[in-house]
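> structure, please.
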Amino acid sequence: MIHQRKLAAFLSVMITVALSGCSGGGKTESHMHTVANMSMEPIKVELNWSPQQVTAGQKVTFEALVTQDGEPVNDAKEVLFEIRSNSNTDKKLEFTGESAGDGTYKAEGIVETAGEFTVTSHVTARTQHSMPSKKLVVQP
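Okay, here's the model as predicted:
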């Protein structure tokens, strides 16, 4: 009798678990449909700044143009500009990019010291991450 009760309780739990796994209401299917419609083409990031010739202490506008399949990406989750000194790798600046529309993200900042730097834009968009870098020479 005890074994029958344990078996009945076990079967009841198993049926409940099995049925709850089937009650997604199509959520899995709609999620799969969304993923299937997302382009597998990599995002492209063009990194620039203005002015092109930078002087120490001058305000600089860093810009990342983000595209996918030749179309602007306006829904990036994160755009971060990292400026790292080439002579002192511990020294770095970070500026958060804000959307300016048409796939363009901008941030303003000031590099206080002269020297050579590496600018890296960290862009996370559409389940992808891109980190293009360019050399920046800041004049005294």
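
> drop to CA atoms for contacts and neighbour counts, all remaining ones
Fine.

> so the spatially most central residue of the chain: helix, strand or coil?
The chain has Thr124 as the residue nearest its centroid, 1.2 Å off, counting by C-alpha atoms, centre = their mean. Following DSSP: H, G, I helix; E, B strand; the rest coil, the label given to Thr124 is strand.

> second chain to compare with the first, below:
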Amino acid sequence: MVIVFFSVGILGACGSNEETNDSSEKTSLEMIEVDVKTQPSEIKSGEVTEIQANVSQGDEKVSDADEVQFEIWKEGAADNEHIKKKAKLQKDGQYVIDFTFDETGKYFIIAHVTARDLHNMPKIEVNVQ
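Predicted coordinates:
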């Protein structure tokens, strides 16, 4: 009878550990989200624009990213004409660079974000006046 209670106790403990492991796996596998914005939202050539990447994982702001880099190019530009700039953490989960667009036209911006063993690289399109 003691053996039966002991066995039930061991099985019960194993079951609770599995639940704990499942919930931490869900947290660690949750994708990082990256929201790319510009300040101001209407961009003028020759003026400084702040480009932001707001990084989060679930409800948590990610301030420990391994790398945040912006890749910027004008429509039609060759690959070797893409400009890459590393961003700096400005505040909780927000990484920024200052950038001046020299010409009017359509540009593309990719935020390359590596954090918590995950990578996300959203692309946005902006029109420079």
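
> re the thing from before, so what's the aligned partner of the residue nearest to the centre of the first structure in the second structure up against?
In the second structure, the residue matched to Thr124 of the first structure (TM-score structural alignment) is Thr114. Applying C-alpha atoms under 8 Å, 6 or more residues apart in numbering, we find Thr114 of the second structure in contact with 65-68, 120.

> is it correct that Thr61 of the first structure is in contact with Leu47?
No - using C-alpha atoms under 8 Å, Thr61 of the first structure makes no contact with Leu47, being 11.0 Å away.

> of the two, give the one with the bigger neighbour count.
Leu47 (20 against 16; other C-alpha atoms under 10 Å).

> please report how far the more buried one lies from Ala107 of the first structure.
Computed as C-alpha to C-alpha, to the nearest Å, the Leu47 of the first structure to Ala107 of the first structure distance reads 12 Å.

> overlap of the contact sets of the two?
62-63.

> which residue is the nearest non-sequential neighbour of the residue nearest to the centre of the first structure?
Glu78 (5.1 Å; C-alpha to C-alpha, 6 or more residues apart in numbering).

> isn't the one you found up against Val123?
Yes - Glu78 of the first structure lies in contact with Val123 (C-alpha under 8 Å); the separation is 5.6 Å.
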